[in-house]
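Undergrad: Sequence isn't available, so here's the structure alone:
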């Protein structure tokens, strides 16, 4: 058992850290957060340096590396700035569906554009009336000649107003029993006639990311836009979640680390009652608890990434990593605000933004309750 990163992984980690340190300007972050504006220039620079799609094969403009390298980048970027980091690392969201299941034609057309910073991607899975339940879709896709005709709506779609394409879950066989056996995954270009996206409005955190409602009205795409096999969309998206939840765990881990770093720096220089706040035992105990939670989250997240790269799909482990890292992000950011006191509530000191950004990691890619369902199912097994 080896807990050491490889030399290459350490170099990637350092490169991501140096990039974030050089590009993630504090004042710019505050400005973009207030304007709800995507960090386009930083995203393009990240792509130029190979941080986007690092886990794609080289022929698709990636570096041929694994999930482990991808989440190392995510952790570093999010620890430097939770909002900019999240926007950059999720710019390629759901493109893995094409990478893992798509045809060679779809991979060649779309993956290089994502990796090169020319296009954002989005996964259109969640529906207004279903939420976490993806076993049946109101969005339908019907064959007409050599095309799919798609109708329906999706909500809370990350990158929704900015994406160049959507990976859409559609009910292609409404008679299937159970219903999830009739779900397929189809790629829909954002500029297709009948596709519209509307921002969901002001939200608590992740202000630099577009979160949208996406509507499909008689949208026609070629049959060749099918991703994977017809009727296998439900199974494909579950496999995708086993990868994407590791990325969200890394986002949460970085967010927790960033909040901790700021709190640590503050208590080491701030004086109260004639001595540094860090000298008080109550402060030291808080820091000890925070550091321990972060280390536990890191171990689980790294193990989940390593496990995936070994070719093993383990929903229990990925759900544990995502659930625990997300909870850690929320708790550590909350404690960071407490340590800074009134200053922690002020935008200038950043930890309030880290707190706002932390909460989403307990919601998207499956709420913490969904993660508990997955974990419990694996623990209990089948009842006799």
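TA: Sure thing, it's come through. This one's a predicted model, so the numbers in the text were calculated from it and none came from an experiment. Numbering: from 1, shown residues only.

Undergrad: contacts and neighbour counts: CA atoms only from here.
TA: Will do.

Undergrad: Next, the buried residues of whatever helix or strand residue 265 lives in.
TA: For residue 265, the host element (DSSP states H and E) is helix 233-269. For helix 233-269, burial by neighbour count (16 or more other Cα atoms under 10 Å) applies to 233-234, 236-237, 239-264, 266-267.

Undergrad: can you give me the helices for the stretch 251-384 of the chain?
TA: 281-309, 315-340, 351-359, 368-380 (DSSP state H, counting those that start in this stretch).

Undergrad: what distance separates the shortest one from the centre of its chain?
TA: In this case it means helix 351-359. 15 Å (Cα atoms, centre = their mean, to the nearest Å).

Undergrad: relative orientation of that helix and helix 315-340 in degrees?
TA: When axes from the mean of the first three to the mean of the last three Cα atoms, to 10 degrees is applied, the directions of helix 351-359 and helix 315-340 differ by 160 degrees.

Undergrad: Does anything pack onto helix 351-359? Which helices or strands?
TA: helix 82-89, helix 233-269, helix 315-340 (3 or more Cα pairs under 8 Å, 6 or more residues apart in numbering; DSSP states H and E).

Undergrad: What residues sit buried inside the shortest one?
TA: By neighbour count with 16+ other Cα under 10 Å, helix 82-89 contains the buried residues 82, 83, 84, 85, 86, 87, 88, 89.

Undergrad: again with stretch 213-231
TA: 213-216, 218-228, 230-231.

Undergrad: Residue 253 contacts residue 296, doesn't it?
TA: No. Checked against Cα atoms under 8 Å, the pair residue 253 and residue 296 is beyond contact range at 9.8 Å.

Undergrad: any idea how far residue 280 is from the residue of the chain positioned farthest from its centre?
TA: Farthest-out residue of the chain from its mean C-alpha position, per Cα atoms, centre = their mean: residue 274, at 43.8 Å. From residue 274 across to residue 280, the span is 11 Å (Cα to Cα, to the nearest Å).

Undergrad: take a look at this one as well, against the first:
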């Protein structure tokens, strides 16, 4: 199976040539390791170096920093093929679609030259630490502080649900550099923290419902000293930076959700064609055909919308509410597809040995991370 049979408007021949490289990598290096990585609860760090060698990490980074200088649609291809053919949450999207953009957009020249080449090669794995125990989606309620001491910040606090937390070599930490200023968002900054800093500790690799192979961690900061030059951009502008990069993050989530839904559908068509009940294939029952026909129609609409969003984003025209809407719609579709496809697998769908079971579990979180879908509705509603 592949995504080649779809009629797409977001990609040209160069994009599709890149897709073939990505697909071969996913089929050879990623998919065969799914079970082992799921058992370990973490992706082998060596795979980052292999991905870097092929140019699959951070393809949008400008050439002057060792990147390919490509558009976000190349990132989208990595996300699509990872969801469809890799079936593994590698952490690449967090690294390439989210973290790197902050450094490219707001980093100092020194920060860019220090970190971007290593992120492209896979030598450095990154994470971004926003969420704290008790704050959830409320970034203005941060408790982690970075207090000035001479020409250093001293960071104290904790973070949770941090993707790539166990593998990360560099963490972009959202902190309060001013706890008194009002409104509270004016006191938020982003500080780069290297994982080898004294006082930085990784907590548990959290036990999740799904995405078993993705390391998701608690992080602790106990008097962690970093130079003030580690501040990303201007002090106090962190909240603005975070808000400006969210459309791409949410579009990235939508891309992965759509591709994983397509794979679940394709697998289910094959399963119902082969599995028999009462002497005939399950696919021959009208209910099965109607359910799958409904899904196929919605997937068709989904791909058209996704291409529209990707093309708008490539032209830097995708708005915050459009990014929120993409995340909302595609993750809701993903869950609908997963649940109906699992049902059509019958008892087999409840067994982890079948891909639909793992996909169903993994899909549940996509309506939560990147901002819950309820928050997406609130953001869209504010523009009415």
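TA: Great, that's in hand. In this text, all values refer to a predicted model and were calculated from it rather than measured experimentally.

Undergrad: Superposed, how do the two chains score by TM?
TA: Taking TM-score structural alignment, normalised by the length of structure 1 as the basis, the two superposed chains have a TM-score of 0.93; 376 aligned residues with a Cα RMSD of 1.8 Å.

Undergrad: Export the helices and strands packed on helix 351-359 of structure 1 to CSV and append columns for distance to residue 76 of structure 1.
TA: Converted to CSV, these look like this (distance: least, Cα to Cα, whole Å):
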stretch, distance to residue 76 of structure 1
helix 82-89, 8
helix 233-269, 6
helix 315-340, 14
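
Undergrad: and of the ones you listed, who's closest to residue 197 of structure 1?
TA: helix 82-89 (18.2 Å; Cα to Cα).

Undergrad: What's the first helix or strand after the closest one?
TA: Assigned by DSSP H and E, the successor of helix 82-89 of structure 1 is helix 95-101.

Undergrad: For that next one, give me the average deviation versus structure 2.
TA: On superposition with structure 2, the mean distance recorded for helix 95-101 of structure 1 (mean Cα distance after the TM-score superposition for structure 1) is 1.5 Å.

Undergrad: which residues in structure 2 does stretch 115-127 of structure 1 match up with?
TA: Aligned using TM-score structural alignment, stretch 115-127 of structure 1 spans residues 120-132 in structure 2.

Undergrad: so residue 220 of structure 2 sits in a strand?
TA: Yes. Assessed with DSSP: H, G, I helix; E, B strand; the rest coil, residue 220 of structure 2 lies in a strand.

Undergrad: Counterpart of it over in structure 1?
TA: Under TM-score structural alignment, residue 220 of structure 2 pairs with residue 215 in structure 1.

Undergrad: wait, that match sits on residue 154?
TA: Yes. If you go by Cα under 8 Å, residue 215 of structure 1 and residue 154 touch, sitting 6.4 Å apart.

Undergrad: Mean neighbour count and distance to residue 142 of structure 1 added to the helices of the stretch 251-384 of structure 1, as TSV?
TA: Below are these laid out as TSV (neighbours: other Cα atoms under 10 Å; distance: least, Cα to Cα, whole Å):
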stretch	mean neighbour count	distance to residue 142 of structure 1
helix 281-309	18	35
helix 315-340	26	32
helix 351-359	26	38
helix 368-380	15	30
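
Undergrad: out of the ones you listed, which comes closest to residue 63 of structure 1?
TA: So among the helices of the stretch 251-384 of structure 1, helix 281-309 is nearest, using Cα to Cα, at 14.6 Å.

Undergrad: mean offset of that closest one relative to structure 2 (after superposition)
TA: Mean deviation for helix 281-309 of structure 1: 2.2 Å (mean Cα distance after the TM-score superposition for structure 1).

Undergrad: which residues of structure 2 does that helix align to?
TA: Taking TM-score structural alignment, helix 281-309 of structure 1 hits residues 286-314 over in structure 2.

Undergrad: Which stretch among the helices and strands packed on helix 351-359 of structure 1 approaches residue 169 of structure 1 most closely?
TA: helix 233-269 (6.6 Å).

Undergrad: The closest one packs against which elements?
TA: So helix 233-269 of structure 1, by 3+ Cα pairs under 8 Å, 6+ apart, packs with helix 67-80, helix 82-89, helix 95-101, strand 183-189, strand 275-276, helix 281-309, helix 315-340, helix 351-359.

Undergrad: That helix vs structure 2, average offset?
TA: Mean deviation for helix 233-269 of structure 1: 1.2 Å (mean Cα distance after the TM-score superposition for structure 1).

Undergrad: That helix: how far from the chain's middle?
TA: Distance, centroid of helix 233-269 of structure 1 to centroid of chain: 8 Å (Cα atoms, centre = their mean).

Undergrad: and what of stretch 258-275 of structure 2?
TA: 23 Å.

Undergrad: just stretch 270-281 of structure 1 next, same as before
TA: 38 Å.

Undergrad: Quick check: chain neighbours aside, which residue is closest to the counterpart of residue 188 of structure 1 in structure 2?
TA: Aligned counterpart of residue 188 of structure 1 in structure 2: residue 193 (TM-score structural alignment). Residue nearest to residue 193 of structure 2 in three dimensions, not counting chain neighbours: residue 171, with 5.2 Å by Cα to Cα, 6 or more residues apart in numbering.

Undergrad: wait, which of the helices and strands packed on helix 233-269 of structure 1 is closest to residue 131 of structure 1?
TA: strand 183-189 (15.9 Å).

Undergrad: what comes into contact with that closest one?
TA: With contact meaning Cα atoms under 8 Å, 6 or more residues apart in numbering, strand 183-189 of structure 1 is reached by 136-137, 164-173, 221, 225-234, 236.

Undergrad: for stretch 134-150 of structure 1, same thing?
TA: Taking Cα under 8 Å, 6+ apart as the rule, stretch 134-150 of structure 1 contacts 125-127, 130, 151-154, 169-172, 179-180, 183, 216-223, 234.
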